[in-house]
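[1] got a predicted structure here, sequence first:
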Amino acid sequence: MSLIENPFFERHPNAHRITSDAEAIEIAGELAVDFARQANERDRDRRLPVVELDRFSGSGLWGITVPKAYGGAGVSFATLAKVIALVSAADPSIGQIPQNHLAALDAIRVTASEEQKRLWFGRVLQGYRLGNAFSEAKSKHVGAFETTVRRDGDAFVVNGEKFYATGALFAHFIHIGAVDEEGRVHLAIADRDAPGITISDTWSGFGQRTTASGNVKIDHVRVGPEALIPAFKGGEAPSSNGSVSQIIQAAVDLGIAQGAIDETIRFVRTQSRPWIDSGQDHAHEDVFTIHQIGDLEVKLHAAEALLEIAGRAIDGILDRPSEAAVAETTVAVAEAKVLTTEIAILATNKLHELAGTRSVLASHNLDRHWRNARTHTLHDPVRWKYFHVGNHALNGIAPPRHAWS
């Protein structure tokens, strides 16, 4: 376990400004090639991807959902999902880290004042990263918060403790989920070096090992009114907030599946032996292996298709989010989340089954794919996705509006 609390990264970024969907996908593909080269070593040694994250956000990809009216590319959410999946196929820890940053941007788009939008969108386009301090390990459930925000003169004071704080260790600013006196959730955005903030890499999960998803302690941290975002408004009225949060999670899982399938094909073609009863000279000629690879490809492409459909559905509710359209979009994203979860688990299991016994040798570290899939797919259990999809189809009941639906 790393105990780094203040890693060195670019504190005054000057990011590239992406202008189109095509450019975003092209840059993501180029970065993915580079990120894949040492993904195995980073996982094995638990070496945090600080340099890689500077390249990732410096490329402009962390600002591609900023609306065009504020200087961003305003790309399709289908494009965003593809970008996250491409990076996650190379290294899903890197792919997961911007999830909360991107979700916070949508919360700002939906609930912030014009002045706040200009401030935070401008900083993000410059290359500043937002880090998550949202979930709490000791509260009743994932949506319950004990962290508080209270007015103190012309500012606000935040107190609490967070866990699963993906991205916080590498962030320039920390967006803290905190409740006011009325129990309403706000995002209080604090400088990561503000007095009272302590970020610790205590993440000990066996998967997604280099996300540094540890603790953030908040002790009388002061933020100005420009940094208090009324995020609760994104759930009070129909909005894209929950769907945006969820589609990024689904894209990470799709990337894990793609990476595992690519690894399976490479290993079977170069290192696996044919089974004794196959009568073949090479493992890739085994008819049962060929069939299983075909099954994985079909299921992967089905998940890709639903993810793109979900992204286009989100695009359709950004400006006029009606109750019915938001419910349908939430269902579309839930369907994508189901298939991306299932293919991630299946593909990472099949990697070892098809590649054979030698694939479990520590020198290959191929179990990282399964560890990553098993860890990340625990985020927002799909057993509830089936329920909400079925309840909407059968009874016309809309899924709940929150970040985990």
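    Looks like it arrived, so ask away. Remember, predicted model here, so these are calculated numbers, not experimental data.
[2] can we go C-alpha only for contacts and neighbour counts from here?
    OK.
[3] what is the end-to-end distance of stretch 233-247?
    Across stretch 233-247, the terminal residues are separated by 20 Å (C-alpha to C-alpha, to the nearest Å).
[4] please disregard the earlier target; I meant stretch 140-157.
    Termini of stretch 140-157 sit 23 Å apart (C-alpha to C-alpha).
[5] what are the contacting residues of it?
    With contact meaning C-alpha atoms under 8 Å, 6 or more residues apart in numbering, stretch 140-157 is reached by 135-136, 139, 158-161, 177-181, 188, 220-225.
[6] show me the contacts for the closest residue to Arg11 other than its chain neighbours.
    Nearest residue to Arg11 in three dimensions, chain neighbours excluded: His172, at 6.9 Å (C-alpha to C-alpha, 6 or more residues apart in numbering). Contact partners of His172, counting by C-alpha under 8 Å, 6+ apart, are Arg11, Tyr128, Arg129, Leu130, Gly131, Asp191, Arg192.
[7] repeat for Ile189
    By C-alpha under 8 Å, 6+ apart, Ile189 lies in contact with Phe173, Ile174, His175, Ile176, Val223, Ala227, Leu228, Ile229.
[8] filter the residues you listed down to the ones in strands?
    Counting by DSSP state E, the part of the contacts of Ile189 found in strands is Phe173, Ile174, His175, Ile176, Val223, Leu228, Ile229.
[9] can you add distance to Arg358 and neighbour count and give the residues you listed back as a markdown table?
    Formatted as a markdown table, the ones in strands among the contacts of Ile189 follow (distance: C-alpha to C-alpha, whole Å; neighbours: other C-alpha atoms under 10 Å):
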| residue | distance to Arg358 | neighbour count |
| --- | --- | --- |
| Phe173 | 44 | 22 |
| Ile174 | 43 | 29 |
| His175 | 44 | 25 |
| Ile176 | 45 | 31 |
| Val223 | 54 | 21 |
| Leu228 | 53 | 22 |
| Ile229 | 52 | 25 |
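[10] also this one, for the comparison:
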Amino acid sequence: MTQVQPKHPAIRLETARQALAVAQELAADFRRDSALRDRERQLPHTELQQFFASGLGAITVPRAWGGIDIPTATLAAIVAIISEADAAIGQVPQNHYYALEVLRVNGSEAQQRRLFAEVLAGVHLGNALAEFSSPAAHQRTTRIEGLRLNGNKFYATGALFADRIPTAARGEDNKEQLVFVPRQQPGVSVIDDWSGFGQRTTGSGSVQFVDVAVSAEDVVPFQTAFERPTTVGPLAQILHAAIDQGIARAAFNDMLAFLRSRARPWPDSGVDRATDDPLTLDRTGRLAARLAAGDALLELAGDAVDVARQQQTAANVATASVEVAKVRAWTTEIALEAGNLLFELGGSRASLREHNLDRHWRNARTHTLHDPVRWKYPAIGNYLLNGVLPPRRGTI
């Protein structure tokens, strides 16, 4: 059994209010060079070390194990705050919190005691879930046989920066497990080959496992988290919705600043300044209202997830999944709308290298493909019209 030490020890946060304040402070720092990091593809090693050393990585640890177990709506608000400052940094902890939720619902007492203690100390969990060779996102070919792990993963967001890499693999009984693999274990190769045109600095590259020795104590049941009602899926999805909400806010606020800074008379337009144009005012006001609705939907969905965590019935988990699907679909649309409107009202100057404002549209277009919105609306409608419960998996 390998005990993993964090790169930097973490502060212990005491309250949700303190966590929000820390997130705001970090966001102010992360925002400063976010455009530069995206433009030059400078990976945020230092910034992510700051994030996990701040104690924010441990805010979902249950109180029984020394954490503050913040409300899901507050967690979503924190992810949105960080994502508004830098969407790539905001996406990286999503898998960390996801793995912690699997540990909470499926880990043994001994596993929870040890791994939660690591996270409280500042350990960062990455992920290695998706595979090129599998026919669907929730199917895997990576295997554990004789406590040896072999397989290839891609879209491993955060693995490049992590201390442990929770990895989806099938055991000898063909049941899916989540293996909390130490990043520095022999046979583990993390490859920086992510070349997406958005979310450029998430470190979402490939991971290879070649005859990696696995400790039985690091293997947590995974498949059973979806065979019964749990909040693993809704939690995963609400955090993705929060990332998109942050991207939308960033695009909107940068649009406002850009238009104000460039305000000047428009020839033959009949208005004194671009910011006096009635159509510009109308589009700006409409998007502001839709952004506010996104915040409200995140809060409603977060409350539904917490109800389901307290009473994990099929009905409660289904309600949480539907509420989360609503906000995931909504924030998908407003993130894309905000990026589009920035271009529409800012013009081609918004994409100039010196501004790099096109990163918001690129980030939204890339991240919203993670779990397509076309999966959400049919699931919502089928539940409301026919009473069909949404499928239990991390992608709906």
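    Thanks, I have the structure now. Nothing here was measured: the structure is a model prediction, and the numbers come from that model.
[11] could I get the TM-score for this pair?
    The TM-score (TM-score structural alignment, normalised by the length of structure 2) is 0.97; 392 aligned residues with a C-alpha RMSD of 1.1 Å.
[12] most neighbours, which of the contacts of His172 of structure 1?
    When these are compared by neighbour count (other C-alpha atoms under 10 Å), Leu130 ends up highest, at 31 neighbours.
[13] map that one onto structure 2.
    Per TM-score structural alignment, the equivalent position to Leu130 of structure 1 in structure 2 is Leu125.
[14] my read: that match touches Ala162, true?
    Yes. Counting by C-alpha atoms under 8 Å, Ala162 is a contact partner of Leu125 of structure 2 at 5.4 Å.
[15] okay, helices next: where are they in structure 2?
    Secondary structure of structure 2 (DSSP state H): helices located at 16-32, 34-40, 45-53, 72-85, 87-106, 109-121, 224-227, 232-261, 278-310, 314-346, 358-367, 376-386.
[16] what range in structure 1 does the fifth one sit on?
    Okay, so that is helix 87-106 of structure 2. Residue span in structure 1 matched to helix 87-106 of structure 2, by TM-score structural alignment: 92-111.
[17] residues touching Lys350 of structure 1, list them.
    Going by C-alpha under 8 Å, 6+ apart, Lys350 of structure 1 touches Thr264.
[18] what distance do you get for the aligned partner of it in structure 2 to Ser348 of structure 2?
    For Lys350 of structure 1, the aligned residue in structure 2 is Leu341 (criterion: TM-score structural alignment). Distance, Leu341 of structure 2 to Ser348 of structure 2, using C-alpha to C-alpha: 12 Å.
[19] with Gln208 of structure 2 instead?
    Taking C-alpha to C-alpha as the measure, Gln208 of structure 2 falls 41 Å from Ser348 of structure 2.
[20] in structure 2, what residue sits furthest out from the centroid?
    Most distant residue from the mean C-alpha position of structure 2: Asp268, 46.0 Å away (C-alpha atoms, centre = their mean).
[21] the residue nearest to Arg11 of structure 1 maps to what in structure 2?
    Using TM-score structural alignment to pair residues, one finds that His172 of structure 1 aligns to Asp163 in structure 2.
[22] Ala81 of structure 1 now?
    Match for Ala81 of structure 1 (TM-score structural alignment): Ala76.
[23] show the contacting residues for that match.
    By C-alpha under 8 Å, 6+ apart, the contact set of Ala76 of structure 2 is Ile238, Leu239, Ala242, Leu298, Gly302.
[24] can you rerun that using 7 Å?
    Contacts for Ala76 of structure 2 (C-alpha atoms under 7 Å, 6 or more residues apart in numbering) come out as Ile238, Leu239, Ala242.
[25] list just the nearest of those residues to Pro93 of structure 2.
    Distance to Pro93 of structure 2, by C-alpha to C-alpha, is smallest for Leu239 among these, at 9.2 Å.
[26] surely the closest one touches Gln94?
    Yes. Counting by C-alpha atoms under 7 Å, Gln94 is a contact partner of Leu239 of structure 2 at 6.2 Å.
[27] looking at those two, which is more packed in?
    Set Leu239 of structure 2 next to Gln94 and count neighbours by other C-alpha under 10 Å: Leu239 wins out with 30 against 26.
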